[in-house]
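A.B. asks: Sequence and predicted structure below; questions after.
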Amino acid sequence: MDAAEPDSSPHSPRTRWEHCLAWADLLVIRHIERPRTDDGPLTEAENATFHGDERPLIVVLIATALHERMTHFALPDDELHLVPLGAPGEEGVTGTLRRHPYQALENTPVPAGPGQAEVHRLLNAARSDHPDDRGLWDRIRSVAREAVVDVATFAGSRHAGRRHPLAQPSGTYWERGVMMADVLLGEQHRRQAAPLATVFGDDG
């Protein structure tokens, strides 16, 4: 398969921001579910973070980083899935989440509706001098980056299209220039394989 459709949810996203929210949520889901087979279950603290009130904040922060990279690379609407999660020179989403997540939040034009309240809450927390607010901001920033790094690290290079110009075919996720397209194709494969697993078993 050579292309990934910029759509991974039952309700097809219509705007760039909707794509970012849907894909950020998918990245969080993949991060939550992957350790169950590879590294053991999530810790109690991780469960509280990913299944509690902070999860929408994590999703929104990742979404703003996705949007920031789409804008940076001037991706047209039919190529949004080529946004790099990791790329040489920290030019992927993980680089944005490490170096300037606040700027991504501040500069993303979020319309009224889903995600807007979370953006305002994160901006207020980042600007606050209160230790609880600062703790929330630091925690969300760290967890969001960790989630994307984790998914990108274990994503295969499934998409046959163009990548970051400095991407290498092997190496770490950022050297490979892992894109959202790779995750979407992996998700598509997983969904296609799931019915077969129920019939034939996971061991094939």
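C.D. replies: Yep, it's here.
A.B. asks: going forward, measure contacts between C-alpha atoms and count neighbours the same way
C.D. replies: Fine.
A.B. asks: quick one, longest helix in this structure?
C.D. replies: Ranked by residue count, the top helix of the chain under DSSP state H comes out as helix 131-154.
A.B. asks: Counting by contacts, list what that one packs against.
C.D. replies: helix 16-33, helix 55-72, helix 93-99, helix 116-127, helix 173-176 (3 or more Cα pairs under 8 Å, 6 or more residues apart in numbering; DSSP states H and E).
A.B. asks: Show me the contact partners of stretch 119-128.
C.D. replies: For stretch 119-128, the external contacting residues (Cα atoms under 8 Å, 6 or more residues apart in numbering) are 57, 60-61, 102, 105-106, 133-134, 136-137.
A.B. asks: Got another one to weigh against that:
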Amino acid sequence: MNDFSADVDPIAQFSDWLAEAGKSEPNDPNAVCLATSTPDGFPSARMVLLKGHDEHGFVFYTNLESRKGGELAANPKAAMCFHWKSLKRQVRIEGQIEPVTAEEADAYYASRARDSRIGAWASQQSRPLQSRFELESRIAEYVAKFGLGRIPRPPFWSGFRLVPVRIEFWRDRPFRLHDRMIYKRNLKDEPWTTERLYP
């Protein structure tokens, strides 16, 4: 889509932009900065990979015992920021967090490379690591444990869906007179309202 339109569904707009980014971004067009916070409001942010999106929300996966997993369990609200430098575009998304179903998590986990599935078992994500050798030893342990057989999804590994209530599209324009369009709703089943913002 070449121009913002209040009549366009924001998920369709995002899908178009993501598809264009897939043609121009040199690495990981689905990379997104995910911001979470503790219940008292102290924020943290990191890059994750978007693994799915539709009218229900934006999906990513993680170790549930990681820092972000703990923060999302304690305060199930989050924000995402996509920035595609090659396109000079940005999308900001805010909303509530819901867990994906076990079936969704199992299906995505099974699609991952075998080494990544082993890594999910071996990595105690976000916790102190004494040395690289310690991590390599844990990897070897799980390689031996599972051999050439099936690698089940760890009970501490799953996904989340950010259900959006606010989506902002930003596009670079000359002289910093950028385009900004916001789609908003109070609840996930409500229709979107739109407004333009000054740059």
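C.D. replies: Received, thanks. The structure displayed is predicted, hence computed values, not measured ones.
A.B. asks: TM between them?
C.D. replies: Aligned and superposed, the two chains score 0.32 in TM-score terms (TM-score structural alignment, normalised by the length of the second structure); 108 aligned residues with a Cα RMSD of 5.5 Å.
A.B. asks: circling back: taking the contacts of stretch 119-128 of the first structure, please make a ChimeraX selection of just the buried ones.
C.D. replies: The ChimeraX command for the buried members of the contacts of stretch 119-128 of the first structure (criterion: 16 or more other Cα atoms under 10 Å) is given here:
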select :57,60,61,102,105,133,134,136,137
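A.B. asks: okay, the contacts of stretch 119-128 of the first structure in a markdown table with distance to E68 of the first structure next?
C.D. replies: As requested, the contacts of stretch 119-128 of the first structure are exported to a markdown table (distance: Cα to Cα, whole Å):
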| residue | distance to E68 of the first structure |
| --- | --- |
| L57 | 17 |
| V60 | 12 |
| L61 | 11 |
| Y102 | 11 |
| L105 | 9 |
| E106 | 10 |
| D133 | 24 |
| R134 | 23 |
| L136 | 22 |
| W137 | 19 |
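A.B. asks: nearest to H19 of the first structure, of the contacts of stretch 119-128 of the first structure?
C.D. replies: Among the contacts of stretch 119-128 of the first structure, V60 lies closest to H19 of the first structure (Cα to Cα), at 11.6 Å.
A.B. asks: What segments of the second structure are helices?
C.D. replies: 10-24, 67-74, 102-111, 114-122, 132-146.
A.B. asks: Dump those into CSV; add distance to M80 of the second structure and mean neighbour count as well.
C.D. replies: As requested, the helices of the second structure are exported to CSV (distance: least, Cα to Cα, whole Å; neighbours: other Cα atoms under 10 Å):
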stretch, distance to M80 of the second structure, mean neighbour count
helix 10-24, 13, 16
helix 67-74, 13, 19
helix 102-111, 20, 14
helix 114-122, 23, 17
helix 132-146, 30, 14
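A.B. asks: and of those, who's closest to V163 of the second structure?
C.D. replies: Closest to V163 of the second structure of the helices of the second structure is helix 10-24 (Cα to Cα; 11.5 Å).
A.B. asks: re the thing from before, could you check the angle helix 55-72 makes with the longest helix of the first structure?
C.D. replies: 60 degrees (axes from the mean of the first three to the mean of the last three Cα atoms, to 10 degrees).
A.B. asks: Which positions within helix 131-154 of the first structure qualify as buried?
C.D. replies: For helix 131-154 of the first structure, burial by neighbour count (16+ other Cα under 10 Å) applies to 133-134, 136-137, 140-141, 143-153.
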